[in-house]
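K.L.:
Provided below for reference: sequence and predicted model.
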Amino acid sequence: MIQLKTKAIVLAALALIVGTNACKPKNAGTAVSSDAASKTYVAPGKYDEFYNFVSGGFSGQLSVYGLPSGRLLRVIPVFSVDPEKGWGYSEETKPMLNTSHGEVPWDDLHHVQMSQTNGEIDGRWVFGNGNNTPRVARIDLATFRTAEILEIPNSGGNHSSPFITENTEYVIAGTRFSVPFDNANGDVPIDSYKENFKGSISFISVDKESGNMDIAFQLHCPGVNFDLSHAGKGKS
């Protein structure tokens, strides 16, 4: 009887081992022993190879991630107040959020673009749009802070921007929705759309040294809606 019990225990143990191995997922050993984590590890005090500038959308801010580590290095306040950094609260930064409509302490930041020289990214500035109240911001990469915010006239929704020419001569912005231009007298009835509603494409000049922006000129276009585009390079 003792011998039979011993055999039964041995058989049960073998069955358990076989069953356990059968349930083991394929490549489980590879997942455990893989060096994927070591490939993305960047030690404290060391620099990532690349930096990813990510639009914050409805937060109105700009995030900076290091790659390959994936570390969040900084959230740069742009179009929205940021109590942590005092953005929009200090006397220095309050005016940054003023517009022709008064203070607008929020916006929807889209489409991050970097300055270029000869069609290649040069790492001087980052530009982003404010989709709500039509604005374009310039972030200085020497300080990782917002240096300037420019409001765009004759524009309704600034989704169609910013598009950078190959030597950062211009930041180009198109109105998302056709609107009566700012010099229209009073309200304009919607049934006068064909006569009074226009589209605009703004060319914003960028000073080569300081980066300061200014409206250079605008193209007044028929009442169409503009959206994503890209500035050409070379002969294009």
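P.N.:
All right, it came through fine. Numbers count the residues shown, from 1 in each chain.

K.L.:
from now on I want contacts and neighbour counts done on CA atoms only, so please keep to that.
P.N.:
Noted.

K.L.:
which stretches in the chain count as strands?
P.N.:
50-55, 61-67, 72-77, 98-99, 102-103, 109-117, 120-130, 135-140, 145-151, 160-164, 170-174, 199-206, 213-221 (DSSP state E).

K.L.:
what comes into contact with the first one?
P.N.:
Applying C-alpha atoms under 8 Å, 6 or more residues apart in numbering, the set of residues contacting strand 50-55 from outside is 61-68, 109-112, 128.

K.L.:
are any of those residues buried, and which?
P.N.:
Q61, L62, V64, Y65, G66, L67, P68, L109, H110, H111, V112, G128 (16 or more other C-alpha atoms under 10 Å).

K.L.:
can you redo these as TSV with distance to N118?
P.N.:
Shown next, in TSV, are the buried ones among the contacts of strand 50-55 (distance: C-alpha to C-alpha, whole Å):
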residue	distance to N118
Q61	28
L62	25
V64	25
Y65	26
G66	25
L67	25
P68	27
L109	26
H110	24
H111	21
V112	19
G128	21
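
K.L.:
ok, which pair from these is furthest apart?
P.N.:
Maximum pairwise distance in the buried ones among the contacts of strand 50-55, criterion C-alpha to C-alpha, is 24.5 Å, between P68 and L109.

K.L.:
and here's the other structure:
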Amino acid sequence: MKKIKYSTLALLGLALVFVGCNDAGKSSNGALSSSAAEKVYVAPGEQDEYYAFLSGGYSGNLTVYGLPSGRMFKEIPVFSQFPTSGYGYSEETKPMLNTSFGFVPWDDLHHPDISQTNGELDGRWVFVNGNNTPRIARVSLSTFETEEIIEVPNSAGNHSSSFITENTEYVVAGTRFSVPVPQRDMPINEYKGNFKGALSFISVAPEDGRMNLEFQVMMPGFNYDLSRPGRGNSHGWFFFSTYNTEEANSLLEVMASQN
């Protein structure tokens, strides 16, 4: 009886050895496997291959991450006060948050776009928009600090921005919602035909990046969502996605879906 028990235990142990060896030979595709971790590992003293500039939405700030490591390098205050650095409180930075509506120390930051030369990113500045109080900001990529903010008139919801032409001649900014131009109080049922969509072209000085609203193109009173300036052979063309071309003002889910 003891011999049978010993034989059974020996066979069981041998089977476990084979199973263990077989499992050890299998590769794991899990997130914690060594191969996955190695792909994003950046050793101390070494640098990430890329920087990612991510919009902060209602934080009003721009966040910088390293890729592939995913390490957060810096949160750059733009449209919001930032007590850690004193941004928005100091004599140098507080005036940048003044608008025609007064002091507005918050916003909904969208769509970072980096300055370009011949259609290639040149790493001088990154431009971002303020979606609530229509603004465009310029952040230096030498200092990772906000250097300038400009307000965009005749705009409501500065969403289709900030998009850069291939040599950073202009930052293009389109209004999300059309407005009466010149702006005035009027009944919403008179919206159709009386509201205009302003497409703003903000020039950028090549030496120091200073921005200036050069001109605006008044378009039909649609909602302008996103934009993309042309590159190469299509340089000088601008492409805007729109909705509510019906210029509806009620039951938008139905009335703005007719065209």
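P.N.:
Received, thanks. These numbers were taken from a predicted model, which means no experiment stands behind them.

K.L.:
closest to the centroid, which residue in the first structure?
P.N.:
S55 (1.8 Å; C-alpha atoms, centre = their mean).

K.L.:
excluding residues flanking it in the chain, which one is nearest Y41 of the second structure?
P.N.:
Spatial nearest neighbour of Y41 of the second structure, chain neighbours left out: S69 (5.7 Å); criterion: C-alpha to C-alpha, 6 or more residues apart in numbering.

K.L.:
what of N98 of the first structure?
P.N.:
If the residues on either side of it in the chain are set aside, N98 of the first structure comes closest to V104, at 6.1 Å by C-alpha to C-alpha, 6+ apart.

K.L.:
hmm, the one you found is touching P95, no?
P.N.:
No. The pair V104 of the first structure / P95 is not scored as a contact, 10.2 Å apart, by C-alpha atoms under 8 Å.

K.L.:
neighbour count for these two, which is higher?
P.N.:
Regarding V104 of the first structure and P95, a neighbour count based on other C-alpha atoms under 10 Å identifies V104 as having more, with 17 against 13.

K.L.:
would you turn the strands of the first structure into TSV with distance to E91 of the first structure?
P.N.:
Output for these, formatted as TSV (distance: least, C-alpha to C-alpha, whole Å):
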stretch	distance to E91 of the first structure
strand 50-55	26
strand 61-67	20
strand 72-77	15
strand 98-99	12
strand 102-103	13
strand 109-117	23
strand 120-130	22
strand 135-140	19
strand 145-151	15
strand 160-164	28
strand 170-174	28
strand 199-206	26
strand 213-221	22
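
K.L.:
closest one to T6 of the first structure among those?
P.N.:
Among those, strand 61-67 sits nearest to T6 of the first structure (C-alpha to C-alpha), with 58.5 Å.

K.L.:
now the closest one, how far from the centre of its chain.
P.N.:
9 Å (C-alpha atoms, centre = their mean, to the nearest Å).

K.L.:
which strands and helices lie in contact with the longest helix seen in the first structure?
P.N.:
Longest helix in the first structure, counting residues (DSSP state H): helix 2-23. Using 3 or more C-alpha pairs under 8 Å, 6 or more residues apart in numbering; DSSP states H and E as the contact test, no helix or strand touches helix 2-23 of the first structure.

K.L.:
how big is the offset of it relative to the second structure?
P.N.:
In the superposition with the second structure, the average deviation recorded for helix 2-23 of the first structure is 4.1 Å (mean C-alpha distance after the TM-score superposition for the first structure).

K.L.:
give the buried residues for that helix.
P.N.:
Of the residues in helix 2-23 of the first structure, none is buried (16+ other C-alpha under 10 Å).

K.L.:
show me the helices in the stretch 151-259 of the second structure, by range?
P.N.:
Taking DSSP state H, counting those that start in this stretch, the helices of the stretch 151-259 of the second structure run over residues 252-255.

K.L.:
what's near enough to touch the aligned partner of Q218 of the first structure in the second structure?
P.N.:
Alignment note (TM-score structural alignment): Q218 of the first structure maps to Q216 of the second structure. If a contact means C-alpha under 8 Å, 6+ apart, then Q216 of the second structure has A198, L199, S200, F201 as its contacts.
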